[in-house]
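Student: Attaching a predicted model along with its sequence, questions to come.
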Amino acid sequence: MSAEEYLEYEKDETNHQMMTDKEIIEMIKELEEPNVEGPEIPIISNYEALAALNQIITYIEQKSDKMEFSNDHIRTIKKLRKVIEREEFHSKQQVTLDSYFSINI
């Protein structure tokens, strides 16, 4: 951009209106609003996952004579249950007796 173009720039601009406070606030609100595409999926706890897997295993065992489930299917689900049980075990934190009394005093 040459110096002449720079000096003539304001003359060429046709829209020099100042934004009102309300327009500025609306513009910022539009920028801050997150794009929510659907409902947020709730976080499932280890306990809930274990309960669901136990229910699936019970279902498979009850329906095994009517439906064709291989032992591989059941073993896979039981392996998954063990993985979640291990995760549940490691997520627990042992509390010391001192911390118990300091919290409840």
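Tutor: Great, that's in hand.
Student: Every contact and neighbour count from this point should use C-alpha atoms.
Tutor: Will do.
Student: longest helix anywhere in this protein?
Tutor: helix 71-91 (DSSP state H).
Student: for comparison:
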Amino acid sequence: MLDHEIPTEKNLTDEEIVNLVQFEKEGGNLNDEEEDEDDEIPLVSVKKAVSGLKIFINYFEQQDNSEFNIDDLRVFRKYLRIARTQEFNSKRQSTLDMFFKK
């Protein structure tokens, strides 16, 4: 079954039916533009961002391929430093009195 509506007011020709089936096999969707607008970017916590950047930097450092430029590694380390700062600043400090009140 097709996921989109087919107008039933007119009969489809054999060529139109073949085109619809081929379009579906290729993974096409007539409503691609509408679906792209509805997609929301999921929120990522600072902790997950720091963890992901650490993993990627480790992966990057292990590569011998010339496509991995050392200047790019510096950029990723810069963003790791920024994310760590944000993570540190987001932590809430409480007094010792607050600990005993809990």
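Tutor: Structure's in. What do you need? If you're wondering where the values come from, they're calculated on a predicted model, not measured in any experiment.
Student: hmm, back to that, how big's the offset between the longest helix of the first structure and the second structure?
Tutor: Aligned to the second structure and superposed, helix 71-91 of the first structure gives a mean residue distance of 0.5 Å (mean C-alpha distance after the TM-score superposition for the first structure).
Student: Now do the helix or strand following that helix: which elements does it pack against?
Tutor: Note on helix 71-91 of the first structure: by DSSP states H and E, the next helix or strand toward the C-terminus is helix 97-104. For helix 97-104 of the first structure, there is no helix or strand it packs on, judged by 3 or more C-alpha pairs under 8 Å, 6 or more residues apart in numbering; DSSP states H and E.
Student: Now find how far off-centre helix 97-104 of the first structure is within its chain.
Tutor: Offset of helix 97-104 of the first structure from its chain centre (C-alpha atoms, centre = their mean, to the nearest Å): 33 Å.
Student: how close does E23 of the first structure sit to L31 of the first structure?
Tutor: 13 Å (C-alpha to C-alpha, to the nearest Å).
Student: Could you list every helix and strand that the longest helix of the first structure packs against?
Tutor: Partner elements for helix 71-91 of the first structure (3+ C-alpha pairs under 8 Å, 6+ apart): helix 46-63.
Student: Sounds good, over and out.
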